[in-house]
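Trainee: Need a 3D model of the following:
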Amino acid sequence: MIVLAFFLLTKPQLRHQPPPKNFRSEVIEMLRLNNQQASHFNELADEHKQKMEEINKRQARLLFPYFESLTNSVDSIGKDSILNKYQQLEMEKIEMTYQHFQDIEKSLNKEQLSDFKYFIKKATNKLLLSKKKHSPPPKDFD
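Mentor: Modelled structure (predicted):
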C-alpha cells in the first residue's frame, strides 16, 4: 500500500498543453472571419471535403483493377483508359480546390482581402508540402 501511494504521489505531473489548432480554426483566425463568415467558411470547407473524398474514392476504384492487371496476362482492362480517367479526376480536384479558394475570397470584406495572399500561401503549403503519416506495411507483408 505504501509503495502504491509512493508511486501515485511522486508521479511526474503532465503539463497541460492546449490542443493543437485545426487548420479551419487557423484560417478563421488568419482571415479574421466574423461569426457569419466563419459559419459560411465551415459550410464551404465541409462541401469541399466531401467532394474531395468522393473523387478520392473514385480514383481508388480505378486503381484496383489497374494494379490487379499485373496478375493477369490479358490486358482487357484498358490500362491507358484507367490512367486517363484517373488524371481527369485529379484535374477535377485541382479545379474544385481553385474554385473553393475563390469562394472563400468572395466572402471576405476589403479589410480581410489583405490576408488572403497569406492564407493561399499557408493553404497551398499544407496541401502540397505536408506529409500525411502513413503506418508502415504489416510485418507479414513480405
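Trainee: Only C-alpha atoms from now on, for both contacts and neighbour counts.
Mentor: Will do.
Trainee: Can you get me a residue count around Lys93?
Mentor: 18 (other Cα atoms under 10 Å).
Trainee: Now it. Nearest residue, chain neighbours left out?
Mentor: Met52 (6.5 Å; Cα to Cα, 6 or more residues apart in numbering).
Trainee: Okay, the one you found and Thr71: tell me how far apart.
Mentor: Distance, Met52 to Thr71, using Cα to Cα, to the nearest Å: 30 Å.
Trainee: So which of these two has more stuff around it?
Mentor: For Met52 versus Thr71, the count of surrounding residues by other Cα under 10 Å is larger for Met52: 19 against 7.
Trainee: Let's see this one next, to set against the first:
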Amino acid sequence: MSKKGFYKLVILTLVALNIAIVAFFLTKLKPQDKASVKNIRSEILEILHLNKEQAATFNKLADEHKQQMRVLDAQQAKLLYPYFESLADSSIHIEKDSILHQIQLSERQKIELTHRHFEKIKKLLNEDQKPYFKIFTKKITQKLIEK
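Mentor: Down below sits the predicted model:
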C-alpha cells in the first residue's frame, strides 16, 4: 500500500470514529435517564408551583436548552477525541494548547447557556412564585455539580 493510500485509510478511519463519537453523545441518554429527566422536570414544576401555561413554556425552554447543550457536547467530543488519541498514536499531531482553549470555551458556553436558561425560567415566575426560585437553583445546582 502506498503512503497516500495509507493516509487516506487513516483519515477515513478517524472521520468514522469522530462520527461514532458524536452519535454516541447524541444518543447517550438511556431509557432510565429519560425517565429521570421527566422526574426532574416534574420536581421543578412542583418546586416552582408553575401553572399549566408556565409549565408548557418551561418544558419548551427545557427542550431548547437540552438541544443546545447536545450541540455543545458534540462539538466538545470532536475536540476531546484527537486530544486523547494523540497519546496512543504519535502520527497524530495536534495543537494541545489550542484544543484545551477550545474545550475551555465550550465549557464556558455551557455554563453561560445554563445561566441564561435559569434567567428565562425566573422571568416566567409570578411574584408569589419567586421565593421558590432560590430552592430551585440550590437543588438544580447541586444536581449539576454531582453530574
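Trainee: what's the matching range in the first structure for stretch 61-68 of the second structure?
Mentor: Stretch 61-68 of the second structure lines up with residues 44-51 of the first structure when matched by TM-score structural alignment.
Trainee: Could you check how far the matching stretch is from the centre of its chain?
Mentor: 11 Å (Cα atoms, centre = their mean, to the nearest Å).
Trainee: got it, and stretch 58-66 of the second structure?
Mentor: The answer for stretch 58-66 of the second structure is 13 Å, by Cα atoms, centre = their mean.
Trainee: Name the residues of that stretch that are buried.
Mentor: Within stretch 58-66 of the second structure, the residues that count as buried by 16 or more other Cα atoms under 10 Å are 58, 61-62, 65.
Trainee: try stretch 46-56 of the second structure
Mentor: Residues 47-50, 54-55 are the ones in stretch 46-56 of the second structure that count as buried (16+ other Cα under 10 Å).
Trainee: which helix of the first structure spans the most residues?
Mentor: helix 35-68 (DSSP state H).
Trainee: Report all helices and strands that it contacts.
Mentor: On a contact count with 3 or more Cα pairs under 8 Å, 6 or more residues apart in numbering; DSSP states H and E, helix 35-68 of the first structure meets helix 79-106.
Trainee: got the angle for the helix it packs on vs helix 35-68?
Mentor: With axes from the mean of the first three to the mean of the last three Cα atoms, to 10 degrees defining the directions, helix 79-106 of the first structure sits at 170 degrees from helix 35-68.
Trainee: residues of the helix or strand just after helix 79-106 of the first structure that come out buried?
Mentor: Once the chain leaves helix 79-106 of the first structure, the next helix or strand it forms, by DSSP states H and E, is helix 110-129. Buried residues in helix 110-129 of the first structure, defined by neighbour count with 16+ other Cα under 10 Å: 115-116, 119, 122.
Trainee: Which part of the second structure matches helix 110-129 of the first structure?
Mentor: Under TM-score structural alignment, the match for helix 110-129 of the first structure is residues 127-146.
Trainee: Residues in contact with the matching stretch: which ones?
Mentor: For stretch 127-146 of the second structure, contacts defined as Cα atoms under 8 Å, 6 or more residues apart in numbering pick out 44, 47-50, 122.
Trainee: Which residue in the second structure aligns with Glu92 of the first structure?
Mentor: So, by TM-score structural alignment, Glu92 of the first structure is matched to Gln109.
Trainee: Who are the contact partners of its match?
Mentor: Each residue near Gln109 of the second structure by Cα under 8 Å, 6+ apart is listed here: Leu72.
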